[in-house]
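1. output the structure for:
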Amino acid sequence: MTDATVVLIADDHPMVRRALAETLAEVMPVPVRVIEVGSFAEIAPVLERQAVDLMLLDLSMPGMNGYGGLASLRASFPTVPVVMVSANEDPGVIRQAMEFGASGYLPKSTPLAGIGEAIETVLGGGLWFPDALDAPPSPGELSRRVAEFTPQQLRVVLLLAEGKLSKQIAFEMSITEATVKAHLSHVFRKLGVQSRTQAVIAIRQLGLFGPLPD
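-> Here you go, the predicted model:
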């Protein structure tokens, strides 16, 4: 039997949580188990006792303290990808969410197909945002960003460029798939890209191939 994907929905409105849960059941190609919380204070205890594959987080939930709540969750639980859910579609707000560590941003007006695409992309270790928020970085800027990679992030990127899947990368690096996905999220953010394909193209443009770091 296929293991269920565990999704934590954090929103202070019960009807919104129910609607999101029903949407997940419709768009997910695998079984999904939903955990619901109605306050920011309930999130950390759940993440401390339960493995979660994805969190859908209300941007304006009481206790979030602006982007402070998102930043604190990313610092405390870096392997759990967070998709912000909000009625606010301001590009500046979306960009801020990305910069503070969100792996995705779902405006509440997003159609069903878009929600499915977003969830699939983020669960696969990618980023999903409604619009391209920045121009593609120049080669010089890309080189500077690559220089900021940690040794493990660089190793993940090189294995990704070889066409390895997350499961294969995890095996070769003796880490979990969740850790691979966390590394990929950081890599995508540093490169200013939103998918594995875009990351590989950027790396190929730099000619970043050779012996893997120890």
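
2. only C-alpha atoms from now on, for both contacts and neighbour counts.
-> Will do.

3. name the nearest residue to the residue nearest the centre of the chain, ignoring sequence neighbours.
-> Nearest residue to the geometric centre of the chain (CA atoms, centre = their mean): residue 103, 2.8 Å. Excluding the flanking residues, the one nearest residue 103 by CA to CA, 6 or more residues apart in numbering is residue 127, at 4.9 Å.

4. near that neighbour, how many other residues are there?
-> Per other CA atoms under 10 Å, the neighbour tally for residue 127 reads 29.

5. pretty sure it sits against residue 104.
-> Yes - with contact defined as CA atoms under 8 Å, residue 127 reaches residue 104; the gap is 5.5 Å.

6. what's the overlap in contacts for the two?
-> residue 118 (CA atoms under 8 Å, 6 or more residues apart in numbering).

7. residues contacting residue 95?
-> residue 133.

8. helix or strand: which one has it?
-> helix 91-99 (DSSP states H and E).

9. and the following helix or strand past that helix, what other elements does it pack with?
-> Toward the C-terminus, helix 91-99 is succeeded by strand 104-107 as the next helix or strand (DSSP H and E). Strand 104-107 sits against strand 82-86, helix 91-99, helix 112-123, with contacts defined as 3 or more CA pairs under 8 Å, 6 or more residues apart in numbering; DSSP states H and E.

10. and for comparison, fold this next one:
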Amino acid sequence: MPSGYTFVIADDHPLFRGALREAIAGIGDAPCIVEAGDFESAKTALLGEGDIDLLLLDLAMPGASGLSGLISLHGIQPSLPIVVVSAHDDPVTIRRALELGASGFISKSASMDDIRSAVRTVLDGGIAAPAEMDLGEERDPEISNLIRRLQTLTPQQTRVLSMLGEGLLNKQIAYELGVSEATVKAHVSAILQKLSVDSRTQAVIQLAKIGTDSIAAA
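-> Reported below is the predicted structural model:
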């Protein structure tokens, strides 16, 4: 396996970040490991760290709600493999995470060997999910429809939707993305159409729904 990997560990518990660091330290030749303790730090790492090979993401971090954080970070770097690491390891959460762009899912109760194995699987281009678990099919038609609609958003539209969720105005979004306000307005219009809603507020409610509903039952 080639050397020189750069990993980002995003988790708000220092002890668990340390455990993850220990688990992946032997993958490749002395990988560079960046730690983030909240969602903003994770976002900053993705925007400024250059070539990242893999992100290990906790779903329950300050600044992000459930799977909405995954959606947002996936929009920033669509090609970056993201492995969700969560104590919420029920089939529903795992399936929804994979449907929304995660390349793998690791339970926080997993062994060091299982963590390393999952990371290697994803680095090799595979999908890592807990073995011998039937993920089933989505039983909530509203969530199923919402996931399908979110999957139609472009990465830039996904980023705009996430920024709407953070309460940013068009002018602020335009500044953050380095585009014109007219471009942002066009993105917002496309988002409303794809999500089949009439207002920015309704779009944000939909994003929040996939965030909180997805881990509420776990």
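
11. and of the helices and strands packed on strand 104-107 of structure 1, who's closest to residue 34 of structure 1?
-> Of all those, helix 112-123 sits nearest to residue 34 of structure 1, with 13.5 Å by CA to CA.

12. residue farthest from the centroid of structure 2?
-> Farthest-from-centroid check, structure 2 (CA atoms, centre = their mean): residue 182, 27.5 Å.

13. in stretch 11-24 of structure 2, what's buried?
-> 11, 12, 17, 20, 21, 23, 24 (16 or more other CA atoms under 10 Å).

14. wait, the fourth one touches residue 9, no?
-> So the one you mean is residue 20 of structure 2. Yes - assessed by CA under 8 Å, residue 20 of structure 2 is found in contact with residue 9 at 7.5 Å.

15. if we can go back for a sec, check the mean deviation of the helix holding residue 95 of structure 1 from structure 2.
-> For helix 91-99 of structure 1, the mean deviation from structure 2 after alignment is 0.8 Å (mean CA distance after the TM-score superposition for structure 1).

16. please identify the buried residues of the top helix by length along structure 2?
-> Ordering each helix of structure 2 by length in residues (DSSP state H) puts helix 200-216 first. For helix 200-216 of structure 2, a neighbour-count test (16+ other CA under 10 Å) marks 200, 203, 204, 206, 207, 208, 209, 210, 211, 212, 214, 215 as buried.

17. and the two most separated of those residues?
-> Farthest-apart pair in the buried residues of helix 200-216 of structure 2 is 200 and 215; separation 23.8 Å (CA to CA).

18. so what's the residue count around residue 135 of structure 2?
-> Neighbours around residue 135 of structure 2, by other CA under 10 Å: 15.

19. ok, residue 71 of structure 2 next?
-> Residue 71 of structure 2 has 25 nearby residues by other CA under 10 Å.

20. from residue 102 of structure 1, how far off is the aligned residue in structure 1 for it?
-> Taking TM-score structural alignment, residue 71 of structure 2 has residue 71 as its aligned residue in structure 1. Noted for residue 71 of structure 1: a distance of 9 Å to residue 102 of structure 1, by CA to CA, to the nearest Å.

21. equivalent analysis for residue 25 of structure 1, please.
-> Counting by CA to CA, the gap from residue 25 of structure 1 to residue 102 of structure 1 is 22 Å.

22. for residue 139 of structure 1, same thing?
-> From residue 139 of structure 1 to residue 102 of structure 1 the distance is 25 Å (CA to CA).

23. so between the two, which is more surrounded?
-> residue 102 (26 against 13).
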